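>>> just coords:
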């Protein structure tokens, strides 16, 4: 029998595209540390997102809540019971190491509160860190500034002093994690959560990664393309531009991998592998021209964004590939169970039995989406993608976090709602005894949601989802519709969700 680990390390690499990893079929991106890890790990073939994008995914991990049926991006709720909260009560040392600045800003605070310790590496993307005037825009950033304006200047002020590879964000995060293990490996037990904002944009990397996959002059390109259609319209990119952006994404991933090796080396130095489960995953993917998209735009939830990597080293278990369907929300219960603790989160289903080899199955269905906007559902054989129809019912949020759900980050520093006259108190979320608010969804995307696109239906074996079969296989579409309806009924989601999804 495999003994439970003393420690658990959860490593999130933001925006990590599954198809950029060799273990999932990539042949050109250099990631020797991730490759070696995958060779001895349990590799999950059918792991999917849940609530999208960044912070909704993190609330699923922290709280075990499939949140997108009730609310979008936002802070933890007062009734949430994060992994670190339970681990602390069991006497397990907890630590968060991250450069993910959303944890610390308006619209997504509180995620770090329960950790016994946390280290925040400042300065990524829109982090409001440096105010000293930007003396000049470097040539490589001129196109970025022309497209993003002040938000790009925020980033440039934050990185103006960067001179060496060690100054960049992924190196700082992974070095900090290795140093924490060095200082804390003698604890009886620990839970370490490493949350790297890289490989998120801007795709700004130093040498040798800048030219590792391209010979092009970076001054001719934009390392931070705006989200939208990459194949038409004002934001369209040429094939040359797309190839350069992919090269920078790959370079950033190679940089993350290089410094992740420091963490692995420290585990080896202190002989921690045999007592530590290590989980590597992401929150979502990132379009780099697939389906004619760039970033995370308002588009169908194709696999590029939602079919994500999950690699797990579990002591005493042989390396293998598993077909069990798992989702982001399942990490909550799984980590708690690995720590020997129960989970009361009804949406989270521990896949520990899969890790132990006791079963080859887990979920019958994976369901994922953006709040009141788009959903996807797959049973491992077929996948259905569907948009909300804004004409079929109003969209509401359900939360105690008034004013935190509608705006965030850099824009919230200049303009956000400060009056909320349309709040309705009540008990709307199943299982939550605390009275909370129903409020009209005020985010720009929901208020301006376009008319729904036609449904898209794919065989799960069509990994790149190039062949829509909705017209020729109506019975499969109706079957997934019914299974989605059953899933929603089991969760007790608001009635408006059924209407907006034409169910």
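Here it is on my side, so go on. Source: prediction; values computed, not measured.
>>> Only C-alpha atoms from now on, for both contacts and neighbour counts.
Will do.
>>> What segments of the protein are helices?
Ranges of helices in the chain, per DSSP state H, are 32-39, 54-63, 83-89, 142-148, 150-159, 169-184, 239-269, 303-306, 330-338, 352-355, 409-412, 444-447, 474-491, 495-500.
>>> can you list these in JSON lines and add distance to residue 74?
Converted to JSON lines, the helices of the chain look like this (distance: least, CA to CA, whole Å):
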{"stretch": "helix 32-39", "distance to residue 74": "31"}
{"stretch": "helix 54-63", "distance to residue 74": "7"}
{"stretch": "helix 83-89", "distance to residue 74": "18"}
{"stretch": "helix 142-148", "distance to residue 74": "24"}
{"stretch": "helix 150-159", "distance to residue 74": "21"}
{"stretch": "helix 169-184", "distance to residue 74": "24"}
{"stretch": "helix 239-269", "distance to residue 74": "27"}
{"stretch": "helix 303-306", "distance to residue 74": "20"}
{"stretch": "helix 330-338", "distance to residue 74": "18"}
{"stretch": "helix 352-355", "distance to residue 74": "29"}
{"stretch": "helix 409-412", "distance to residue 74": "11"}
{"stretch": "helix 444-447", "distance to residue 74": "15"}
{"stretch": "helix 474-491", "distance to residue 74": "20"}
{"stretch": "helix 495-500", "distance to residue 74": "19"}
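>>> closest to residue 363 out of those helices?
helix 330-338 (9.8 Å; CA to CA).
>>> now the closest one against helix 54-63, angle please.
Between helix 330-338 and helix 54-63, the angle comes out at 30 degrees (axes from the mean of the first three to the mean of the last three CA atoms, to 10 degrees).
>>> Find the residue at the geometric middle of the protein.
residue 283 (1.4 Å; CA atoms, centre = their mean).
>>> Go ahead and confirm it touches residue 59.
No. The criterion here is CA atoms under 8 Å, and residue 283 misses it with residue 59 at 10.6 Å.
>>> sorry, back to before: the helices of the chain: which one's closest to residue 209?
Here helix 239-269 is closest among the helices of the chain (CA to CA), at 4.5 Å.
>>> Now do the closest one: which elements does it pack against?
Contacts defined by 3 or more CA pairs under 8 Å, 6 or more residues apart in numbering; DSSP states H and E place helix 239-269 against helix 32-39, helix 169-184, strand 287-288.
>>> switch to 7 Å and redo it
Counting by 3 or more CA pairs under 7 Å, 6 or more residues apart in numbering; DSSP states H and E, the packing neighbours recorded for helix 239-269 are helix 32-39, helix 169-184.
>>> Output those as CSV; include the columns distance to residue 90.
As requested, the helices and strands packed on helix 239-269 are exported to CSV (distance: least, CA to CA, whole Å):
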stretch, distance to residue 90
helix 32-39, 29
helix 169-184, 17
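>>> for those, which one sits closest to residue 290?
Comparing the helices and strands packed on helix 239-269 by CA to CA, helix 32-39 comes nearest, at 23.5 Å.
>>> Could you export the helices of the chain to CSV, including columns for mean neighbour count and distance to residue 430?
Putting the helices of the chain into CSV (neighbours: other CA atoms under 10 Å; distance: least, CA to CA, whole Å) gives the following:
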stretch, mean neighbour count, distance to residue 430
helix 32-39, 18, 39
helix 54-63, 25, 15
helix 83-89, 19, 21
helix 142-148, 17, 41
helix 150-159, 20, 39
helix 169-184, 20, 38
helix 239-269, 20, 40
helix 303-306, 24, 26
helix 330-338, 24, 19
helix 352-355, 19, 26
helix 409-412, 15, 30
helix 444-447, 14, 23
helix 474-491, 16, 8
helix 495-500, 18, 13
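>>> Included below, for side-by-side comparison, is a second structure:
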């Protein structure tokens, strides 16, 4: 068996034709004709690197720590595949892997190729950049070289990308095809083709724009901050037009992979899993971005399409099972006949492929560390906010005290004490470090959650989430499901109190209270 795992970043489900999108995605549509399209797939941990930890380990990690490296006790699917004799190869332009807070991920793979130049990757050196030229081309609200200095790196990188072929996405596909050319005659390999696009900045060649998408004629607007919308309708349309152009580019290059599969008769022995880490708000509900705003469907309800040669007859069908990001890891292992480690809480998607029937009682949770928690059963979705979202009482449990870019501060580390193991840490004790308000973790880097509160939506009657409801019976069932989910993840005792929840009878907190 062979597998190609295609992972995009910030791919909004509603932009794709198979999910009702009207941007124009003929190749995503074409793949959906072969694959099973899952209609109720949700995120786990947010945002980028926490989601990738869920993917590698098969369990949600946001109850224990924020954005950070792989932990010594984490068991990646790469480890299991290696023991099975499966070669894993990563092609990625996701530069966060190569920051301190993303260490230990790409090295899980047997081989890997890093494509430079995305977002604010510190790639090209220019000690005296042409600031006047940049100011004429790029709107300072998105590209202020003083207030947004890291974005200046992006503009410098763009100076070295003189043709479409120089952009990271085409270079990623070129690297993937190099791997496939060398290995398509072999068996037992997995290629993870990971594209940073369509993550912001929304940059695509002009040929992907469409007449009528936007009438804006000002300086470049393609990198909105994660905040409430303050732009004019014309400016909002321009940012959306740039995202739409990037989606079309993603679609065209994904089509090249489908062409490769067609021309070489690879559908008979090669599986494809396609998904993303999270979506993105493009002005819906009055917000840009992800993380600090409510967990609306545009962010947490994401695309998932799966093709497996053994289930080729299911092509074009829809999967109604409630699934989430941690399910990808045991699915990858199942494709190669590997058992998942005991600590994995995700479920293989292959179990749904023959009949496409869904469980009727599954409830999953999602969120950011030290933030509100989202809960869904696939029909209802609830946002639970703690009594004081900026309150103290939480701790980071880690053996790798590193935030996204900066290490934990001396003030944070002075609070450290040794914590007993959790049920997934291979009997390793951990550092228990106070989660301070000022810690350099998302979303503290660009806002907070303090201006929002509880919401419950019925997605059957209100898919656009315009009218929150109250329903005591539904809320009680979702809260029971949340407690069970937290118990299954051996959630720290203080998390229940911080969230304003009573622990379930089988939770770690309840067990500790009984001692």
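Yep, it's here. Every value quoted in this text rests on a predicted model; they were computed, and no experiment measured them.
>>> Got a TM-score for the pair?
After superposition, the two chains reach a TM-score (TM-score structural alignment, normalised by the length of structure 1) of 0.91; 483 aligned residues with a CA RMSD of 2.1 Å.
>>> which residues does the equivalent of residue 305 of structure 1 over in structure 2 contact?
Aligned by TM-score structural alignment, residue 305 of structure 1 pairs with residue 299 of structure 2. Contacts for residue 299 of structure 2 (CA atoms under 7 Å, 6 or more residues apart in numbering) come out as 278-281, 290.
>>> same question, residue 70 of structure 1
397-398.
>>> To residue 377 of structure 1, which of the helices of structure 1 lies closest?
Per CA to CA, nearest to residue 377 of structure 1 of the helices of structure 1: helix 474-491, 7.0 Å.
>>> which residues sit against the closest one?
377, 384, 457, 470, 503.
>>> Please list the members of those residues that lie in strands.
Among the contacts of helix 474-491 of structure 1, DSSP state E puts 377, 384, 457 in strands.
>>> Turn those residues into TSV, including distance to residue 168 of structure 1.
Formatted as TSV, these follow (distance: CA to CA, whole Å):
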residue	distance to residue 168 of structure 1
377	38
384	40
457	41
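>>> Need those in JSON lines (columns: distance to residue 182 of structure 1 and neighbour count).
Shown next, in JSON lines, are those (distance: CA to CA, whole Å; neighbours: other CA atoms under 10 Å):
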{"residue": "377", "distance to residue 182 of structure 1": "43", "neighbour count": "23"}
{"residue": "384", "distance to residue 182 of structure 1": "47", "neighbour count": "29"}
{"residue": "457", "distance to residue 182 of structure 1": "49", "neighbour count": "26"}
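>>> Map residue 46 of structure 1 onto structure 2.
Using TM-score structural alignment, residue 46 of structure 1 lines up with residue 40 in structure 2.
>>> I'd say its match and residue 318 touch.
No. Residue 40 of structure 2 is beyond contact range of residue 318, at 9.8 Å (criterion: CA atoms under 7 Å).
>>> Against residue 67 of structure 2, how distant is the match of residue 46 of structure 1?
25 Å (CA to CA, to the nearest Å).
>>> Would you mind telling me which of those two has more residues around it?
residue 67 (27 against 20; other CA atoms under 10 Å).
>>> Now do the contacts for the aligned residue in structure 1 for residue 322 of structure 2.
Using TM-score structural alignment as the criterion, the counterpart of residue 322 of structure 2 in structure 1 is residue 325. Shown in contact with residue 325 of structure 1 (CA under 7 Å, 6+ apart): 46-47, 361-364, 366.
>>> Apply 10 Å and report the result again.
44-48, 351, 360-366, 378-380 (CA atoms under 10 Å, 6 or more residues apart in numbering).
>>> What sits closest to residue 256 of structure 1 if chain neighbours are left out?
residue 170 (5.5 Å; CA to CA, 6 or more residues apart in numbering).
>>> can you pull the contacts of that neighbour?
Taking CA under 10 Å, 6+ apart as the test, what residue 170 of structure 1 contacts is 13, 98-99, 121, 176, 195-199, 252-253, 255-260.
>>> ok, back up a step: return the member of the contacts of helix 474-491 of structure 1 nearest to residue 78 of structure 1.
residue 377 (29.5 Å).
>>> wait, that closest one sits on residue 368?
Yes. Residue 377 of structure 1 lies in contact with residue 368 (CA atoms under 10 Å); the separation is 6.5 Å.
>>> list residues touching both of the two?
48, 50, 301, 385.
>>> export these to JSON lines and tack on distance to residue 189 of structure 1 and neighbour count?
Below are these laid out as JSON lines (distance: CA to CA, whole Å; neighbours: other CA under 10 Å):
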{"residue": "48", "distance to residue 189 of structure 1": "29", "neighbour count": "26"}
{"residue": "50", "distance to residue 189 of structure 1": "29", "neighbour count": "29"}
{"residue": "301", "distance to residue 189 of structure 1": "39", "neighbour count": "24"}
{"residue": "385", "distance to residue 189 of structure 1": "42", "neighbour count": "23"}
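>>> so how many other residues sit close to residue 131 of structure 2?
Count around residue 131 of structure 2 with other CA under 10 Å applied: 14.
>>> what about it, distance to residue 124 of structure 2?
Distance from residue 131 of structure 2 to residue 124 of structure 2, by CA to CA: 16 Å.
>>> corresponding residue for residue 482 of structure 2 in structure 1?
By TM-score structural alignment, residue 482 of structure 2 lines up with residue 484.
>>> no wait, residue 98 of structure 2
So, by TM-score structural alignment, residue 98 of structure 2 is matched to residue 104.
>>> my guess is the match of residue 46 of structure 1 meets residue 324, correct?
Yes. At 8.2 Å, residue 40 of structure 2 and residue 324 qualify as touching, with contact defined as CA under 10 Å.
>>> what's the overlap in contacts for the two?
With CA under 10 Å, 6+ apart as the test, residue 40 of structure 2 and residue 324 both reach 301-302, 304.
>>> now these as CSV including distance to residue 20 of structure 2?
Shown next, in CSV, are those (distance: CA to CA, whole Å):
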residue, distance to residue 20 of structure 2
301, 14
302, 13
304, 14
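>>> Pick the one among these closest to residue 239 of structure 2.
residue 302 (20.6 Å).
>>> Check the spacing between that closest one and residue 351 of structure 2 real quick.
Taking CA to CA, one finds residue 302 of structure 2 at 20 Å from residue 351 of structure 2.
>>> Over to residue 85 of structure 2?
23 Å.
>>> Noted, bye for now.
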